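In: next input, structure requested:
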Amino acid sequence: MRQEPRHEPAPLPRHLRVHEDRGHTVVELRGEIDIATAAEIGPHLDRVTDRPGARVVLDLSRIEFFDCSGLRLVYRARSRVLDRGGQLQLVCTHPLTLRVFRVTGLSRLLPPRPTLDAALGQPEAASGPL
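Out: This next block holds a predicted model:
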């Protein structure tokens, strides 16, 4: 009898940490989020946002650089979570990244919170439909 090979999940990239906290899946992005790291992070973020009713917090408090590739990751995660009836919160304090969110209008769709505790303690502020 031939056994199918087991596919272990790929290890998390160094720019990503995922953990559970108060009923939410917290996805921490770290360092520089550019086109190369976005390509590494994307599949892991898709897996987290694929569950119906997922409650996800994207924590950007440890990023140093964030370009349009990172913006696409955030918008895609938001769309996937909302399409599946879930909630998405955003933690961000980096001034340049906050500016990108404001200029693009994403801060109106997904209001950034200053801390993880603030995001986890305010479900009514979760991102909702347009």
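In: drop to CA atoms for contacts and neighbour counts, all remaining ones
Out: OK.
In: for stretch 109-117, buried residues please.
Out: Going by neighbour count (16 or more other C-alpha atoms under 10 Å), the buried part of stretch 109-117 is L110, P111, P112, R113, P114, T115, L116.
In: next up, the contacts around the fifth one.
Out: Right, the one you point to is P114. Contact analysis of P114 by C-alpha atoms under 8 Å, 6 or more residues apart in numbering lists V91, C92, T93.
In: let's compare: structure for the following, please.
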Amino acid sequence: MELSVAGGIDRTVVAVNGNLDVATAGELRESLHHAIGDAGTSLIVDLTGVWFLDSTALGVLVGVHKRLLERGGGLQLVCPRDGLLRIFRLTGLDRVFAIHASLTAVPA
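Out: Down below sits the predicted model:
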């Protein structure tokens, strides 16, 4: 798994490449917590480069989302892959996260 982080205090984009599973969940959690820091309230996770994610990775995303909600913010996802979208739909997480087809589709 590879991550790149861009953005500022109010909005940060984390682009993820690779598989998100039990083997990478700890690194993902740590990286996302670091990306939001103490002041961050809005996080966008770009899953364009992700081909697989498991329930452990979903749990990390839910945990980060809850943390941001406590601060008055939230987590948005960029997810153009039908296979991953199906996972979000089956788990009901498509009703929890704002999911966008591309980074340019995320509201400013």
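In: fetch the TM-score of the aligned pair.
Out: Once superposed, the chains reach a TM-score of 0.87 (TM-score structural alignment, normalised by the length of the second structure), with 107 aligned residues with a C-alpha RMSD of 1.8 Å.
In: circling back: show me the buried residues of stretch 109-117 of the first structure that map onto strands.
Out: Judged by DSSP state E, those include P112, R113 as members of strands.
In: nearest to F66 of the first structure, out of the contacts of P114 of the first structure: which one, please.
Out: Distance to F66 of the first structure across these (C-alpha to C-alpha) is lowest for C92, with 11.1 Å.
In: my guess is that closest one contacts L98, does it?
Out: Yes: between C92 of the first structure and L98 there is a contact at 6.8 Å, judged by C-alpha atoms under 8 Å.
In: where do the contact lists of those two overlap?
Out: With C-alpha under 8 Å, 6+ apart, C92 of the first structure and L98 have common neighbours P112.
In: spell out for me which residue occupies the centre of the first structure.
Out: L58 (3.5 Å; C-alpha atoms, centre = their mean).
In: need the contact list for the equivalent of L90 of the first structure over in the second structure.
Out: Aligned by TM-score structural alignment, L90 of the first structure pairs with L77 of the second structure. Listed by C-alpha under 8 Å, 6+ apart, the contact set of L77 of the second structure reads I44, V45, D46, L47, F97, A98, I99, H100.
In: the first structure: strands as residue ranges?
Out: Here the first structure has its strands, by DSSP E, at 16-21, 24-33, 55-66, 87-91, 112-113.
In: how close does R47 of the first structure sit to V81 of the first structure?
Out: Plainly put, R47 of the first structure is 11 Å away from V81 of the first structure if you go by C-alpha to C-alpha, to the nearest Å.
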